Each structure stands twice: as structure tokens, then as C-alpha cells.
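Student: Requesting a structural model of the entry that follows:
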Amino acid sequence: METTGKVIKCRAAIAWEKNKPLCIEEIEVAPPKSHEVRIKILASGICGTDSSALSMVLCNVKFPMILGHEAVGIVESIGSGVTLVKPGDKVIPLFVPNCGVCRSCQSPNSNLCHKNDISTNRGLMEDNTTRFTCKGKPIHNFFSTSTFTEYTVVSEICVAKVDPKAPIEVCLIGCGFATGYGAAINTAKVTPGSTCAVFGLGGVGFSTIIGCKISGAARIIGIGSHKEKFPLAIELGATECISPKDYNKPIEEVIAEMTNGGVDYSFECAGRIETMKTALESTYPGSGVTVILGVASATERLSVHPNDLLSGRSLKGSIFGGWKSQKDVPKLVDDYMGKKFKLDFLVNQTIPLEKINDAFQLMKSGVSGRNIVLF
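Tutor: As a prediction, the model looks like this:
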């Protein structure tokens, strides 16, 4: 049945309140308005940031809402004025928009478009309304995407057209892979022959290792507590892996001894304040670069003594790996299709929407990779 211009009824996983299991509900998805795109979701990865929003580690998230921001789908219909995509195109929704006109979009040194909803968590479209309703109640969106649903609506600045032959695994380019990979290539700008330390061996950490390897790092040290992840880290490019639990001294001292004073680059992919400080202190004092990727609680603060930086170290943050989303996501998909890197290592299992809460529990355990919901 032709659905253009009509309300679509479909299934979605709704977070009605914080720290509660998601509920599979029938929702209504309104047609896209001007400069909006309605997408039939094919697959969506489950990211740690989704869990952080559910537990309100991220501040000001609005309930009820539909989580999810790492997906691939097919354009079902478009609103007036949309020119970049058409019905039938395969696309990746973008949680970091790309308006092309704000200061950030026009700068080569920034990628956090001013129209992002990461900073404010309004959970609404640009006209301050939502396209989702359930049981007569409006449902907020998440990070301008909301992909735990069979259909979603996004602004045209939040969608990238990709290779129509791309498999479902490319959904992971929508967040996890691009974030870690880009942190090494774009944010840190890892140099050939350098030494790197990657703290946190999850999906983002593994992707960071790949970025370090492709950049030509000579030594890549993976740091994590789950030793069952070490073989995969080695396979992806780590030269060695260590666990803080195996030493009776601070791990930054161990790394300094291993690397003649500290690594050139360190990456914090776990979202823990203490690990962020450790990552900084693991770099070489004269020139080390630390990149923070993990999401910490809104109430936590990172305390750094100026002397840790005065000697020459630098501390950076990275959002979405520094990629200009609408321009770079299609290129990343093309690189994947050209076998420049793999994505299947990130996938723990594919699951139906009904098992999404099980996947959240696996993720919290720390032993699981990415789980992908298939629609």
C-alpha cells in the first residue's frame, strides 16, 4: 500500500521512563514535513550512549522517547524541498547533523553542527514538535535520529545517502566505528612509527585500534579488564594487551616503563573519569596527545593539574571521530565496500526488536560486542 503522505503505524521500542526496560509498542509516525525524510529502518546497532541516555548519565534527556542513533535504512518518502535523497535510496541517519552553513560546518577544524541535539537533548524536530505518537501521547526523539523503530523521521541535514549494495553492518559507521576510527585519524592525527595506548576494548576501542594501525603506529597497547577480548584486539592491530588487574602499581607507570616515558597518543574509550586521568598520565610528558571518547556522567568533573599540560601534553575531545557527517559517511561506506577495513568484528549478534532489552543487559556486562537489531 502506498504510504507517502500518510501516517504509518509500526513497532518501536519506547523508553517510557529512566532505568526501565524498553517497551515494544505500536506507534504512529507522521509524514515528513518540509526538508524532512521518513526512513524505513533496516538495522540499528545498540550503543553504550543509548544506555547512558536511559540511565540519565546524559543530562536533560526527555521521556518518553525512542532511543537509537546507529542505523541504516531506506528512504520511504520525503518532504518538500528535499534534494539530497529520494524514495528508495539507502541511507544512514546522522546523529551529528551537517547543515553546511554554521560556523562549525564551515570550519575545517570542527564537525559539531550548531543544529545538533546532543548539547540540548530537546528531543524534538526543528519546529519543536515530534513525528511520533503512542497511545495518544507524543514521543520524543533521540539525537535527531531515533532508530529503535521500524520507521523514523529525520531532518534532511541528518541523513547521508550511501551505496545501495552496502550490507546492514554499515549501520555501525553511523556511530561506533566512525567514532573510534576517526579519533585516531582525524582528532589525534596518529603518525607513522608512533606509540599508542587504547583504554577500553569495546566497539569504539577496537575501532580506534584499526585507526591507529592504518595510520602506521608502530606500537599499539590495548588496555582492558576483560582478557577474553585481547585476541581480537591483537587481530585488529594491537601489538600487545595488558590488564590493570595484573599489576600492583598504577597502569600509567607500567605504560611509561614499557614505552620509554609514555606513549605518543592515548585514547579513553570507557567513559570513566579515573581512566581519563590515567590515559593522560600515560602519554609522554613533552608531547603526548590524549583523546577522550567515553561519555561520563553529567555530574562528574575531570580534574587535571596544569603541570600535566604545561610540559607539552595536550588533552582533546572527539565527537563522531571528527568526520563531517554528510560528506564523510558515504566515503567511509565506500572504504568499507573497498575492503579498507572490516566491520563484522564489531557484531556480537543480530536480534529481533523483541529481544532489545536482553541486548542492553549483555552490553552492560562488558563482555558483549555490538548487537544489531534487525527490522
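
Student: make it CA atoms for all contacts and neighbour counts henceforth
Tutor: Noted.

Student: And the helices in the stretch 51-200 of the chain?
Tutor: 103-106, 176-182 (DSSP state H, counting those that start in this stretch).

Student: Nearest to Met276 among the ones you listed would be which one?
Tutor: Judged by Cα to Cα, the one of those that comes nearest to Met276 is helix 176-182, at 15.4 Å.

Student: who does the closest one touch, helix- and strand-wise?
Tutor: With contacts defined as 3 or more Cα pairs under 8 Å, 6 or more residues apart in numbering; DSSP states H and E, helix 176-182 has these neighbours: helix 203-214.

Student: which residues touch the helix it packs on?
Tutor: 176-185, 190, 196, 198-199, 220, 222, 233, 236-238, 267, 269, 341, 346, 369-370 (Cα atoms under 8 Å, 6 or more residues apart in numbering).

Student: Report the next helix or strand after that helix in sequence order.
Tutor: Next along the chain after helix 203-214, taking DSSP states H and E as the criterion, comes strand 219-223.

Student: which other helices and strands contact the helix or strand following that following strand?
Tutor: Remark: after strand 219-223, the chain's next helix or strand is helix 230-236, criterion DSSP H and E. Based on contacts counted as 3+ Cα pairs under 8 Å, 6+ apart, the elements that helix 230-236 packs against are helix 203-214, strand 240-242.

Student: same thing but 7 Å
Tutor: Contacts defined by 3 or more Cα pairs under 7 Å, 6 or more residues apart in numbering; DSSP states H and E place helix 230-236 against helix 203-214.

Student: Any buried residues in the helix it packs on, and which?
Tutor: Of the residues in helix 203-214, 203-214 count as buried by neighbour count, 16 or more other Cα atoms under 10 Å.

Student: Include distance to Met276 when you put those residues into a markdown table, please.
Tutor: Listed next are these as a markdown table, based on distance: Cα to Cα, whole Å:
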| residue | distance to Met276 |
| --- | --- |
| Gly203 | 18 |
| Val204 | 15 |
| Gly205 | 14 |
| Phe206 | 17 |
| Ser207 | 18 |
| Thr208 | 15 |
| Ile209 | 17 |
| Ile210 | 20 |
| Gly211 | 20 |
| Cys212 | 19 |
| Lys213 | 22 |
| Ile214 | 24 |
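
Student: For the comparison step, fold the sequence that follows:
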Amino acid sequence: MDRSLIPLSYLQPTETQIRGQVTNTFLSKQLVAAGICLTDEHLLQGCFPNAEFPVIPGHEGAGIVESIGEGVTSVKPGEKVIPLCHPQCGECSFCLNPESNYCLKSHFTEPQNLLPDKTTRFTCKGKQIHHFLWVSTFAEYTVVPEYAVAKIDPAAPLDKVCLLGCGFSTGYGAAINTAKVKPGSTCAIFGLGGVGLSVVMGCKAAGASRIIAVDINKDKFAKAKQLGATDCINPRDCQKPIQEVLTEMTGQGVDYSFEAIGLKETMIAALASCNMNTGICVMIGELDAGSEISLDPMLLLTGRAWKGILVGGWKTRDCMPKLVSSYLEKKFNSDLLITHTLPFAKVNEGFELLRAGKSIRSVLLF
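Tutor: From the prediction side, this is the model:
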């Protein structure tokens, strides 16, 4: 199957179609901007769990509420919103747990190829098209459940804060919320895409004294240093495994390591690179569906901690408005991650830039 993306004019449901299909606790919104994330590439390659084709990808975006169902109370037409690729229903046991940001409405628990009422709101030439994570931000209009959208400050520039829907919040939160990086600590980040560079920003904000960026693409080192990295290493230039190099550089290994690539080898290397007793490794990258990892249990026996993360550990509906406010207050500058801004008609060009390692984040404008 050719999974390259079709220009907007071919896929877009009309405004009239969307308005006629908003019911109950659903709402329709007009997307203004969407970011291209590696997760979308995983989807196109057929590596995303539970996805069904044909599908409208996209999960990182920002837009304006167009219409609401009669049961929607938290947003109203005309308000700016960020769609949430990881929902917060507010009712399940995880949502009610203050220490959790998981939600049982997530795609890990139930497929999100159709809306909760088991319908799709997309068609193309009379054929039904599936949703992606309910949000499908690569369409000018989309319909989502109320608990999969967050109202944000009306002053927010949608072409900038769209990154907060996934990439930036995931990486930044990995350092701030999941690892809880301490001032004066040492950190290693494997992978310098949009998520990995957001980890760099989070480590710097947390006061880490040494931030080591690891990638095989040297072209990303300048950006990493601009955002706070103190050292940059290309494993291909090393004579030893990267975990040994990092251990020698730091004495006993780093305090925190982050894997933002999604490869078995780098996940093990990241775990082995943090110190053997109190080191914390955060797994952010996505492996292909059904993948398994084999590891030496001694890596964990002495005390290392291996953690996973979803969307930076943020409770999405509660925290997304706060993240946008922090952006407006200039507490961080996620704009530095945007390397390309393209009209949606050039969506395939955006993916080629991603595959070639020539972009950090490409933002699509409708």
C-alpha cells in the first residue's frame, strides 16, 4: 500500500459534513497548524499498534472550536484548543490517581480508529476513513471527544504551541516530571529529534550541570548546544560501546539517561549508561508494535530504575493550558525546535525532511 499522504483538498471533509455530525459530548474544530512527529512516520510504516488503514494521521496540532455537541461544557465555538493524543477522561482509576497521567481511554487500552460511539467522521469518495488517536490533525476539520481537547489561552500563537500537543511536552516532561532531574546532576540524551532536544531543554531548566547529547547525525549538535547540551557525541566516532564511553566520561555513569529514538540497542545502552545504583533511565522512544527486548537483569539488580513515559507525564487536560501559559511567559522557547514551516499541500515534503534527518520539527499550516 502506498502510504504517502494525499493533499488536503482530496481528504478534507467539508464544514457542512462536520457540523451535521457533531453529537453528544463531541466537538468539531478547525485545525490551524499541525506538527509532523516521528509517531506519524511509524503509523505510515505500519508499525503503530492497533491502527487501521485508510487513516488520516496527525496527532500534534492546534486549532479553533467550530461547533460543539449538546453535552460539551468545557469549551465553546471560537475558543483556541490543543487536541490531546492522550486523553484525560477524568473518571477512570488512573485519571483519579494524582500520581498517574495514564487514561483508560488511551489507545493502549482500546483502539482509537473510531470515535467512542464507534463511528468515523471522515469519508473520501464515499469510503470511510479511520481516525488516528481520535484527533487526526492532518485534516482541516476534525471531530474529537470533549476529554481529548484542552482549552488554551486565546493569546497563544497556534502555529507555535501546536508542538506542545506531543513532541515538546513529551521530552520536556520526561526530564521534569518522570526523571525529576536534580540540580548539579549529569544527564545523557540518546536521539536529538524534537523529543530528544526537548529533553535537553528540560534538563537545563532543572539545573543539570552536564548534559551529554548522543546522536549519529552531527548536523544536530549545534542545535543541541544552543538548547543546553554541554557535550555532543557521535557513537560512530567511538572505539567502545557508547555506554562505556559515557561511564568513563562521568566516572560511574550519568545520573539520568533518556532514550528518544526507539531502538532496542539504544534502549539497552541508555540503561547501561546510567550509574548502577541510583541511575534513572527514561524510555521515551517507540519500538515497533510487538517488539521485545532482552537484557541482563544485573543492570537492574543493583538499583538502576527503568521508567516509561507517556506525553511527558502530564495530565493532559489539566496541564496543557498551564504549559501554554508557561510558553507565553517565556519560561521556555519551544519555537527553537521549528526548522520548517510548510503549507499542508507539502506534507510529503515534510516527511522527507524528517526521514533524511534534515528537520527537527516541521509545522504544517492549513
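
Student: on that earlier part again, will you turn the helices of the stretch 51-200 of the first structure into TSV that also has mean neighbour count?
Tutor: Listed next are the helices of the stretch 51-200 of the first structure as TSV, based on neighbours: other Cα atoms under 10 Å:
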stretch	mean neighbour count
helix 103-106	16
helix 176-182	27
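
Student: So which of those helices is nearest Leu42 of the first structure?
Tutor: Comparing the helices of the stretch 51-200 of the first structure by Cα to Cα, helix 176-182 comes nearest, at 17.4 Å.

Student: re earlier: quick one: which of the buried residues of helix 203-214 of the first structure is nearest to Val291 of the first structure?
Tutor: The shortest approach to Val291 of the first structure among these belongs to Thr208, at 10.6 Å (Cα to Cα).

Student: The second structure: which residue goes with the closest one?
Tutor: Taking TM-score structural alignment, the alignment pairs Thr208 of the first structure with Val199 from the second structure.

Student: Tell me if I'm right that Asp50 of the first structure and Leu67 touch.
Tutor: Yes - look at Asp50 of the first structure against Leu67 with Cα atoms under 7 Å: they come within range, at 6.1 Å.

Student: So the two - more neighbours on which side?
Tutor: Using other Cα atoms under 10 Å as the criterion, Asp50 of the first structure and Leu67 rank with Leu67 on top: 28 against 21.

Student: That one: what's it in contact with?
Tutor: Taking Cα atoms under 7 Å, 6 or more residues apart in numbering as the contact definition, Leu67 of the first structure lies against 50, 141-142, 146-148.

Student: for the second structure, what's the longest strand?
Tutor: Identified as the longest strand of the second structure according to DSSP state E is strand 26-35.

Student: show me where the stretch 1-150 of the second structure has strands.
Tutor: 26-35, 61-68, 80-83, 122-124, 127-129, 141-145, 149-151 (DSSP state E, counting those that start in this stretch).

Student: Could you find the closest non-adjacent residue to the spatially most central residue of the first structure?
Tutor: By Cα atoms, centre = their mean, the first structure has its centre lying nearest to Cys175, at 2.9 Å. Among residues not flanking Cys175 of the first structure along the chain, Glu70 sits closest, at 5.5 Å (Cα to Cα, 6 or more residues apart in numbering).

Student: Give the equivalent position in the second structure for that neighbour.
Tutor: Per TM-score structural alignment, Glu70 of the first structure is aligned with Glu60.

Student: Trace Val190 of the first structure over to the second structure, please.
Tutor: Match for Val190 of the first structure (TM-score structural alignment): Val181.

Student: separation between that match and Ala356 of the second structure?
Tutor: With distances taken as Cα to Cα, to the nearest Å, Val181 of the second structure is found 32 Å from Ala356 of the second structure.

Student: what about Glu257 of the first structure, how many neighbours?
Tutor: The number of residues packed near Glu257 of the first structure is 12, by other Cα under 10 Å.

Student: Also Ile280 of the second structure?
Tutor: The local packing of Ile280 of the second structure (other Cα under 10 Å) involves 27 other residues.

Student: show me where the stretch 201-350 of the second structure has strands.
Tutor: Using DSSP E, counting those that start in this stretch, strands in the stretch 201-350 of the second structure cover 210-214, 231-233, 256-259, 280-283, 305-308, 338-343.

Student: Deepest-packed of those strands, please.
Tutor: strand 256-259 (a mean of 31; mean count of other Cα atoms under 10 Å).

Student: Now do that strand: which range of the first structure does it align onto?
Tutor: Mapped onto the first structure using TM-score structural alignment, strand 256-259 of the second structure spans residues 265-268.

Student: in stretch 146-162 of the second structure, what counts as buried?
Tutor: Neighbour counts using 16+ other Cα under 10 Å place 146-152, 156-162 of stretch 146-162 of the second structure among the buried residues.

Student: Of those, just say which sits nearest to Ala289 of the second structure.
Tutor: Using Cα to Cα, these come closest to Ala289 of the second structure at Ala148, 23.4 Å.

Student: And the closest one, what's its match in the first structure?
Tutor: Structural alignment (TM-score structural alignment) places Ala148 of the second structure against Cys158 in the first structure.

Student: measure that match to Val373 of the first structure for me?
Tutor: As judged by Cα to Cα, Cys158 of the first structure and Val373 of the first structure stand 21 Å apart.

Student: again, but for Gly312 of the first structure
Tutor: From Gly312 of the first structure to Val373 of the first structure the distance is 44 Å (Cα to Cα).

Student: and the two? which has more neighbours close in?
Tutor: Val373 (25 against 13).

Student: quick one: contacts for Ile242 of the first structure?
Tutor: 222-224 are the contacts of Ile242 of the first structure under Cα under 7 Å, 6+ apart.
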